[in-house]
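Engineer: A structural model of the following input is requested.
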Amino acid sequence: MNTDYRLLALDMDGTLLNDEQIITPETVAWITRAVEKGVHVCLSTGRSFQNAYPYAEQLGLKTPMVTVNGSEVWRAPHEIYRRSLMDPALVEQMHALAVRHGIWFWAYSTERVHNRENWVNDILEKEWLKFGYYTEDDGIRHQVLLALEDMGGLEITNSSPYNLEINPLGINKAAGIQEVCGLLGIGMSQVIAVGDSLNDLAVIQQAGLGVAMGNAQETVKQEADAVVAGNNEDGIAEVVRRFIFGNGE
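Structural biologist: Now for the predicted structure:
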């Protein structure tokens, strides 16, 4: 087994965090051991920096981070390396689509998270990073997906079976992690990438070892090199134990 992995790229929701939004003591302990061994640990998330950083702080991480599905890459906490913005005209169209279907939506600007309850009038003046939709109506979600595909210029994924997450075309976690590798002077073959949703798929496919959580969407499991326990059963601790320390099955 190759135990020469140098970077552990971790999705957060449904992966690093359990359903109570907590990193368990067991997982903290194994991540700490990985860091002490010299492995870089990178949070790779659809969340904004503000929503992700407290967890990096809890783990004592000073390493690069990938936030908003790759729209932002941080050289170190609070030090932005690259930011990719969406065309505000596309954000305007996506907002109109959400209103037309009467579904929940949200969008990350560089300032904050906006949603149906605090939407803005000056769409064209803001710097946008990501747009998202949520509906449990499969038919409506499919209609929205088709409309988005017709718009062009968009990277479309999800972070749960009931949502759609949209970034600028070509912007995803895989591209973000490739940039992190460049910053750290390592290759994608030295990366373990772990996740549970379609926004993790590209990086799981491109990493040296792609790992799906036990609670991952079926497509992600099929594409992964390995499947571990779920996010409520310390799956990340299992990743570190098995693939960084070579212990266990």
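Engineer: rest of the way, CA atoms for contacts and neighbours
Structural biologist: Noted.
Engineer: For residue 226, give me its contacts.
Structural biologist: By CA atoms under 8 Å, 6 or more residues apart in numbering, the contact list for residue 226 reads 209-212.
Engineer: how does it look with 7 Å?
Structural biologist: Going by CA atoms under 7 Å, 6 or more residues apart in numbering, residue 226 touches 210-212.
Engineer: Narrow those to those in strands?
Structural biologist: Among the contacts of residue 226, the ones falling in strands (DSSP state E) are 210-212.
Engineer: List just the nearest of the residues you listed to residue 238.
Structural biologist: residue 211 (10.7 Å; CA to CA).
Engineer: What separation is there between the closest one and residue 130?
Structural biologist: As judged by CA to CA, to the nearest Å, residue 211 and residue 130 stand 25 Å apart.
Engineer: Here is a second sequence; please produce its structure as well for comparison:
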Amino acid sequence: MAYEVIALDLDGTLTNSQKVITEPTRRGLIELQKSGKTVVLASGRPINGIVYLAEELELSRYGGYTLSFNGARITRCSDGAIIRNQTLPPEVIRPIWEYAKRIPGLDLISYTDTEIFSGIQDNEFNQVEARNCRIDITPVEDFPSALDCPVNKMIVSGEPALLQTVAGPLQEAYRGRLSIYFSEPFYLEVMPLNVDKAAALDFLLKTMGLTSENLICCGDSYNDISMIEYAGLGVAMANAQPVVKKSADFITASNDEDGVLRVIEKYMMQT
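Structural biologist: Alright, predicted model coming up:
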């Protein structure tokens, strides 16, 4: 069966260590779209942290999509229409904030379309997110009150060893109400129930009249595992976390060696 769609994680996958798309990969993805294939950018970032990369790849011209907030929001690039938007139950925000405040070393962040709010104590891990998204961190005193709009996700951030001690209790407390999982060792994502990249891609493919057999997914981190396992061809980068590699059908070159380009040349652009 032909691969018609490729879904790409951003950090550590589409972009190199300098957080840019190399020119060979950019040209390759544009040529792929010219041939009628669809490119989807799938990230934990908010839409403002994705849109500039979508513009570099001309997704609006060729009918691509973005999955922001790990798939909680799906945007059609041709007209900017949001075709799916899943948000957290408002009543969970304050209890999770109060729980995180009681544990020294944790912060809780969330997003509007233009800001990242830090609800406890800004830390070095939040600054990684701010740089990747090109959005400033705004400290707020009353985190739940500051989030006066629908919230797609929150992140509990902190030292990996500390997060390991809080992940289990949070997951148990909100079992059946939220999806809580790691995207990085220092980020614990708090998501609407059953929201991940695979679920978003399944929804999107159905609107296109396609199935997972038509899909290639490339990623490197924990929050990419669901889509890598879902895809007809799941690809891990050479720089991926070991557990991600175990879930993949194929391991390509690293993000610093145009690994994505090698995938599309091998599987989607055969003559």
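Engineer: Superposed, what's their TM-score?
Structural biologist: The TM-score (TM-score structural alignment, normalised by the length of structure 1) is 0.91; 244 aligned residues with a CA RMSD of 1.9 Å.
Engineer: one step back: between residue 211 and residue 130 of structure 1, tell me which one has more neighbours.
Structural biologist: residue 211 (30 against 27; other CA atoms under 10 Å).
Engineer: Could you report the separation of the alignment partner in structure 2 of that one from residue 10 of structure 2?
Structural biologist: Taking TM-score structural alignment, residue 211 of structure 1 has residue 235 as its aligned residue in structure 2. According to CA to CA, residue 235 of structure 2 and residue 10 of structure 2 sit 14 Å apart.
Engineer: Kindly state which residue of structure 1 is aligned to residue 181 of structure 2.
Structural biologist: Under TM-score structural alignment, residue 181 of structure 2 pairs with residue 157 in structure 1.
Engineer: try residue 118 of structure 2
Structural biologist: So, by TM-score structural alignment, residue 118 of structure 2 is matched to residue 115.
Engineer: What's the local residue count around that match?
Structural biologist: Residues within reach of residue 115 of structure 1, counting by other CA under 10 Å, total 16.
Engineer: my guess is it contacts residue 107, does it?
Structural biologist: Yes - at 6.3 Å, residue 115 of structure 1 counts as touching residue 107 under the criterion of CA atoms under 7 Å.
Engineer: separation between the spatially most central residue of structure 1 and residue 173 of structure 1?
Structural biologist: By CA atoms, centre = their mean, the mean C-alpha position of structure 1 lies nearest to residue 45, the distance being 2.8 Å. Using CA to CA, residue 45 of structure 1 is found at 8 Å from residue 173 of structure 1.
Engineer: Name all residues that sit in contact with the two at the same time.
Structural biologist: In contact with both residue 45 of structure 1 and residue 173: 66, 69, using CA under 7 Å, 6+ apart.
Engineer: quick one, strands of structure 2?
Structural biologist: 5-8, 38-42, 65-68, 73-76, 81-85, 107-111, 116-118, 137-139, 154-157, 178-184, 187-192, 215-219, 233-236, 250-251.
Engineer: can you redo those as JSON lines with distance to residue 57 of structure 2?
Structural biologist: Formatted as JSON lines, the strands of structure 2 follow (distance: least, CA to CA, whole Å):
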{"stretch": "strand 5-8", "distance to residue 57 of structure 2": "12"}
{"stretch": "strand 38-42", "distance to residue 57 of structure 2": "9"}
{"stretch": "strand 65-68", "distance to residue 57 of structure 2": "11"}
{"stretch": "strand 73-76", "distance to residue 57 of structure 2": "14"}
{"stretch": "strand 81-85", "distance to residue 57 of structure 2": "18"}
{"stretch": "strand 107-111", "distance to residue 57 of structure 2": "25"}
{"stretch": "strand 116-118", "distance to residue 57 of structure 2": "25"}
{"stretch": "strand 137-139", "distance to residue 57 of structure 2": "27"}
{"stretch": "strand 154-157", "distance to residue 57 of structure 2": "28"}
{"stretch": "strand 178-184", "distance to residue 57 of structure 2": "24"}
{"stretch": "strand 187-192", "distance to residue 57 of structure 2": "27"}
{"stretch": "strand 215-219", "distance to residue 57 of structure 2": "16"}
{"stretch": "strand 233-236", "distance to residue 57 of structure 2": "20"}
{"stretch": "strand 250-251", "distance to residue 57 of structure 2": "23"}
